[in-house]
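Enquirer: can't give you the sequence, but here's the structure:
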């Protein structure tokens, strides 16, 4: 292809290199790419300067002569990689990420792999965390895998319901099911693992019988913690099916009656428990003028207080300054200061404590909240003692510190709490 006479003038290095690549000027190597052997020309010098693999390919006694066959990549992705080597520019997306990562590993292109890593790291959310985890596992991206696992552990139940959970490999599922930090109910884990097994049956063109689901689950079955399930659920939903053998079912029932099983793990996972001390009262509001709203509480188990639930504003959209102290015997254990961006009518906000507070069973603690801002919703039907299905109970008590904004065990701010068990 004939070049324009002035294509070099006033252009950056990357623009000039791109022009030479696009117009195939002075190319000295031809690749035959993909199953159709699409010819793609390039410059040995540029490739060798970017990749030790390309350098070895073109230099030395075993250097490639003539055309180079690349059967394991599609032409469109190989062209994207070439363009990156010439210009340092690339757009990574969900459609090309695997092919670009494959190319970055094959040709030892660390800068390209870094671009892919940055794209994936920015997409660790409910909808994409499973995909990120699987890719990070497949391409040995350990820091990214750790980040994805942490997010998945923190958001266990929602991750189980995400569309890509069923596409996780057995190796990735092993990482999840082995962890005590996977925050979700064991019953939910079982339900989704059965769906995963049914999905595998479909892939293998097998009927989704209990026996085939068990076969597809394989060793993953023994990572499900049946002994920590609610006995009623196990009886009604599992014992009458054939996912477990008769012997395994008997072993779990024996565990429910204080005879420890050696077949399934019996340690309860960390779970996040929500405690609500009142219902929302939309017909009334609560003034927040910089005075303290305080309440005391005791728990029946050792736990970690991680979130305080506060009422949102009835009519105000804007920012409020929020300060939360957690104290014991009037000694402050944790202080969280934040700016709450509220929307009018948004009922309840989660304020994460930084740092969270480890609370000891049957010890009294104080929550002291100071909000400088507009009036908020308030509660109704306040409860002094809340007990969950897990047997975890919280007693709310009059504050040990002055509650100068009048919050009490029967009125005011602080709608609820989240605990990690």
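Expert: Nice, I can see it. On a predicted model such as this, the values are computed, not experimentally measured, just so you know. Residues are numbered from 1 along each chain as shown.

Enquirer: CA only for contacts and neighbour counts going forward, please
Expert: OK.

Enquirer: for the chain, just list every one of the helices.
Expert: For the chain, helices defined by DSSP state H occupy the ranges 13-22, 44-50, 52-58, 75-87, 97-106, 110-121, 129-138, 142-154, 156-160, 170-177, 186-203, 210-217, 231-233, 246-256.

Enquirer: dump those into JSON lines; add mean neighbour count and distance to residue 353 as well.
Expert: Shown next, in JSON lines, are the helices of the chain (neighbours: other C-alpha atoms under 10 Å; distance: least, C-alpha to C-alpha, whole Å):
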{"stretch": "helix 13-22", "mean neighbour count": "17", "distance to residue 353": "48"}
{"stretch": "helix 44-50", "mean neighbour count": "16", "distance to residue 353": "47"}
{"stretch": "helix 52-58", "mean neighbour count": "16", "distance to residue 353": "48"}
{"stretch": "helix 75-87", "mean neighbour count": "19", "distance to residue 353": "43"}
{"stretch": "helix 97-106", "mean neighbour count": "18", "distance to residue 353": "36"}
{"stretch": "helix 110-121", "mean neighbour count": "18", "distance to residue 353": "24"}
{"stretch": "helix 129-138", "mean neighbour count": "22", "distance to residue 353": "24"}
{"stretch": "helix 142-154", "mean neighbour count": "19", "distance to residue 353": "15"}
{"stretch": "helix 156-160", "mean neighbour count": "19", "distance to residue 353": "20"}
{"stretch": "helix 170-177", "mean neighbour count": "16", "distance to residue 353": "25"}
{"stretch": "helix 186-203", "mean neighbour count": "18", "distance to residue 353": "26"}
{"stretch": "helix 210-217", "mean neighbour count": "19", "distance to residue 353": "38"}
{"stretch": "helix 231-233", "mean neighbour count": "12", "distance to residue 353": "34"}
{"stretch": "helix 246-256", "mean neighbour count": "17", "distance to residue 353": "36"}
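
Enquirer: here's the one I want to compare it with:
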């Protein structure tokens, strides 16, 4: 009899668990987010919110956050900010939150407004003038989706000899790997021109090492060595001004120490090795 009662109890428990599962599923479905991908009304609401932000009318905008740029103020709505960024959430509602204007000293009014535009609309005007500011802001406020859009913009952009290394440095800083790979391909294809430019002389050593290590660099090893040596001379002259007691040859040797192991000396012309490299 005991076994029969246990069987009935187990069966009843299974029914209860099954019913609970159905209720949970129904409850979950009730709170499921609607699909708004093709919902024009959702877009219209976003545009309405952005329009209020864009007008910056203090009287009708009902703003509750103020950013201060010297004497200029930018107004926003906390709900838009904290739902898009945990950093903003902490700034606005954390233990150290203050109900006063937030000073912004590292970015311009226009760049910061464009950044906030993205939080309101999910899109903004990205161009070569503001791209690095937007990358920095997306990193600082942990807005990953904007950072990804900036990465894609730079991947699709056409760099120039003048700006390629400045962009490289920023991409390495913010780990925008897709754009960096694309930029290095541009350098590899145009190596002879780019490595003869003033911008190359001014670039950082880690980027020079990245370039020298490239397998598909379209430049012969002799010209590569000459460009790298000129870079080392230029960098050494700058250091010499800061520390006049140092010898130029010693400074050049230090600059080249991390780079030379990646130069392919065995494929160089023998005469060049003797006359220019001293081997």
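Expert: That came through fine. Since the structure is predicted, the reported quantities are computational estimates derived from the model, not experimental observations.

Enquirer: would JSON lines of the helices of the first structure with distance to residue 290 of the first structure be doable?
Expert: Formatted as JSON lines, these follow (distance: least, C-alpha to C-alpha, whole Å):
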{"stretch": "helix 13-22", "distance to residue 290 of the first structure": "57"}
{"stretch": "helix 44-50", "distance to residue 290 of the first structure": "60"}
{"stretch": "helix 52-58", "distance to residue 290 of the first structure": "63"}
{"stretch": "helix 75-87", "distance to residue 290 of the first structure": "55"}
{"stretch": "helix 97-106", "distance to residue 290 of the first structure": "50"}
{"stretch": "helix 110-121", "distance to residue 290 of the first structure": "39"}
{"stretch": "helix 129-138", "distance to residue 290 of the first structure": "40"}
{"stretch": "helix 142-154", "distance to residue 290 of the first structure": "33"}
{"stretch": "helix 156-160", "distance to residue 290 of the first structure": "36"}
{"stretch": "helix 170-177", "distance to residue 290 of the first structure": "44"}
{"stretch": "helix 186-203", "distance to residue 290 of the first structure": "42"}
{"stretch": "helix 210-217", "distance to residue 290 of the first structure": "56"}
{"stretch": "helix 231-233", "distance to residue 290 of the first structure": "48"}
{"stretch": "helix 246-256", "distance to residue 290 of the first structure": "51"}
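
Enquirer: these: which one's closest to residue 308 of the first structure?
Expert: Closest approach to residue 308 of the first structure among those is made by helix 142-154 (16.5 Å; C-alpha to C-alpha).

Enquirer: minimum distance to residue 367 of the first structure: which of the helices of the first structure has it?
Expert: Nearest of those (C-alpha to C-alpha): helix 142-154, 23.6 Å.

Enquirer: the closest one vs the second structure, average distance?
Expert: Here the mean offset of helix 142-154 of the first structure against the second structure after fitting is 3.1 Å, by mean C-alpha distance after the TM-score superposition for the first structure.

Enquirer: can you tell me which residues contact residue 172 of the first structure?
Expert: Residues near residue 172 of the first structure by C-alpha atoms under 8 Å, 6 or more residues apart in numbering: 133, 134, 137.

Enquirer: tell me which of those you also see in the second structure.
Expert: Here is what carries over to the second structure from the contacts of residue 172 of the first structure, by both residues aligned by TM-score structural alignment, their matches' C-alpha atoms under 8 Å: 133, 134.

Enquirer: and residue 213 of the second structure, how far is that from residue 270 of the second structure?
Expert: Using C-alpha to C-alpha, to the nearest Å, residue 213 of the second structure is found at 22 Å from residue 270 of the second structure.

Enquirer: the most centrally placed residue in the first structure: what's it in contact with?
Expert: Residue closest to the average C-alpha location in the first structure (C-alpha atoms, centre = their mean): residue 151, at 2.9 Å. Counting by C-alpha under 8 Å, 6+ apart, residue 151 of the first structure touches 124, 125, 129.

Enquirer: no further questions, thank you.
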